[in-house]
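>>> Any chance you could fold what I've pasted below:
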Amino acid sequence: MTPSQRSAHMAKIRSVDTKPELVVRRTLHAAGYRYRLHDPRLPGRPDLVFPARRKVIFVHGCFWHGHDCPVGARTPKTNAQFWNEKRLRNRVRDSAQLDLLLAAGWKVLVVWECEVVSRQDLLERLRHFLD
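This next block holds a predicted model:
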C-alpha cells in the first residue's frame, strides 16, 4: 500500500461500535441484559457498563491490543517499530485502566475479538461473569 492508501484505510477503523463490540452487545441484549455504553466517568471508557453490578466489559481488537492469538501476534512489515511501540503503549494503558477500575471496586472482563466467533461460548462466558 502507498502511504496515502494506508492513511485512508486506517482512517476507516473505528474505536466504538466495532463489529466484535456489536456482536457482544447483541448477544447480551438478546439474553436480557441491559447496560450503558462507553461511560466517560470510568477509566478507559469501558465498552459496556453494568452499574448495578459494578462490572464492566472491554471488547479488544486482537491486533490493536496485542493479543497472543495469530492475528494479535502478527507484526506489520512496514513501519514495524512504530506499530510495536503503539501496541505496547496500548497494553500499558489497558493495564493502568484495569488497575484503576479494580481499585475503585469494579470487576472487569476483557473479551477479545477472536473470542466472539462462537456465540454460544461467548454467551456462557458473559453469563458466568455477570451472574
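>>> use CA for all of it now, contacts and neighbours both
Noted.
>>> Do you have the helices of the chain handy? List them.
3-11, 19-30, 62-65, 70-73, 80-103, 119-130 (DSSP state H).
>>> Let me know which of those is tucked in deepest.
Most buried of these, by mean neighbour count (mean count of other C-alpha atoms under 10 Å): helix 62-65, with a mean of 19.
>>> ok, and what's touching that helix?
68-69, 71-74, 87-88, 90-91, 112-114 (C-alpha atoms under 8 Å, 6 or more residues apart in numbering).
>>> Please apply the same query to stretch 116-129.
20, 23-24, 27-28, 109, 115.
>>> Now distance to residue 9 too, for these, in JSON lines please.
Shown next, in JSON lines, are the contacts of stretch 116-129 (distance: C-alpha to C-alpha, whole Å):
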{"residue": "20", "distance to residue 9": "19"}
{"residue": "23", "distance to residue 9": "23"}
{"residue": "24", "distance to residue 9": "25"}
{"residue": "27", "distance to residue 9": "29"}
{"residue": "28", "distance to residue 9": "30"}
{"residue": "109", "distance to residue 9": "30"}
{"residue": "115", "distance to residue 9": "24"}
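>>> another one to check against the first:
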Amino acid sequence: MSRQRSRDTDVEIALRRMLFAAGLRYRVHRRPVKGVRREADVVFGPARVAVFVDGCFWHGCPEHATWPKNNAEFWRAKIEGNQARDRDTDARLAEAGWLAVRVWEHEEAGEAAARIKKMVDERKSAKKSGA
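Okay, the predicted model is just below:
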C-alpha cells in the first residue's frame, strides 16, 4: 500500500489537462482554508471551489467499492473513517464559503471537467453580480 500514489495520479493529471484545455487556471494540492488541515487536489481560489479526486476503493465508491475479506474490520474502519473525514471536510469548506466538488476516479475526465467548469463559472458570475 505504501506504493499507492496519493497525488498526481493518472486520473488527476487527466482531469487537470481537461480543465486547462477548457481555459481554467488553478492551483494544485493546496489547503483552501487556513487552519483546516485538508488538501484539495485542484483549487480555484477566486471562485472558492476545491476539487477532490477520490479513489473508488479508498473512499468507498457506491458503484465500485469492494470490501476486502482479509483484515475486514480494519479496512471497513479505514474506509468509513475516510468517508467521515470527507463529509467533515465538505462541511468545513462550506462554512468558510467554499464549494467542495468530489470526482470519483472512474468518472470520465471530460465530463468531470465540464461539471467543474460550470460550477466555477457560476460562482465567478455570482461573485461579480454581488450575490
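>>> picking up where we left off before, could you identify the most distant pair in the contacts of helix 62-65 of structure 1?
Farthest apart among the contacts of helix 62-65 of structure 1 by C-alpha to C-alpha are 88 and 114. That separation is 19.3 Å.
>>> ok, the aligned residue in structure 1 for residue 118 of structure 2 to residue 42 of structure 1 distance?
Residue pairing (TM-score structural alignment): residue 118 of structure 2 is matched to residue 128 of structure 1. Separation of residue 128 of structure 1 from residue 42 of structure 1 (C-alpha to C-alpha, to the nearest Å): 23 Å.
>>> do the same with residue 67 of structure 1
In terms of C-alpha to C-alpha, residue 67 of structure 1 sits 23 Å off from residue 42 of structure 1.
>>> what about these two, which has more around it?
Taking neighbours as other C-alpha atoms under 10 Å, residue 67 of structure 1 and residue 42 compare with residue 67 leading, 19 against 15.
>>> Leaving out sequence neighbours, find the closest residue to that one.
residue 73 (6.6 Å; C-alpha to C-alpha, 6 or more residues apart in numbering).
>>> got the contact list for that neighbour?
Counted by C-alpha under 8 Å, 6+ apart, residue 73 of structure 1 has contacts 63, 66-67.
>>> which one of those sits closest to residue 53 of structure 1?
Scanning those for proximity to residue 53 of structure 1, where the rule is C-alpha to C-alpha, the winner is residue 67, at 27.0 Å.
>>> Map that closest one onto structure 2.
Residue 67 of structure 1 maps onto residue 61 in structure 2, by TM-score structural alignment.
>>> That match contacts residue 106, correct?
No - between residue 61 of structure 2 and residue 106 there is no contact under C-alpha atoms under 8 Å: 9.3 Å.
>>> Just name the closest of the contacts of residue 73 of structure 1 to residue 50 of structure 1, please.
residue 67 (24.7 Å).
>>> ok now do that closest one, which residues does it touch?
Residue 67 of structure 1 touches 61, 73, 112, counting by C-alpha under 8 Å, 6+ apart.
>>> go on, residue 127 of structure 2?
Counted by C-alpha under 8 Å, 6+ apart, residue 127 of structure 2 has contacts residue 47.
>>> Over to it. Which of the three states is it?
In three-state terms, and counting by DSSP: H, G, I helix; E, B strand; the rest coil, residue 127 of structure 2 is helix.
>>> How much space separates it from residue 55 of structure 2?
32 Å.
>>> gap between the counterpart of residue 106 of structure 1 in structure 2 and residue 66 of structure 2?
The alignment partner of residue 106 of structure 1 in structure 2, by TM-score structural alignment, is residue 98. Distance of residue 98 of structure 2 to residue 66 of structure 2, given as C-alpha to C-alpha: 31 Å.
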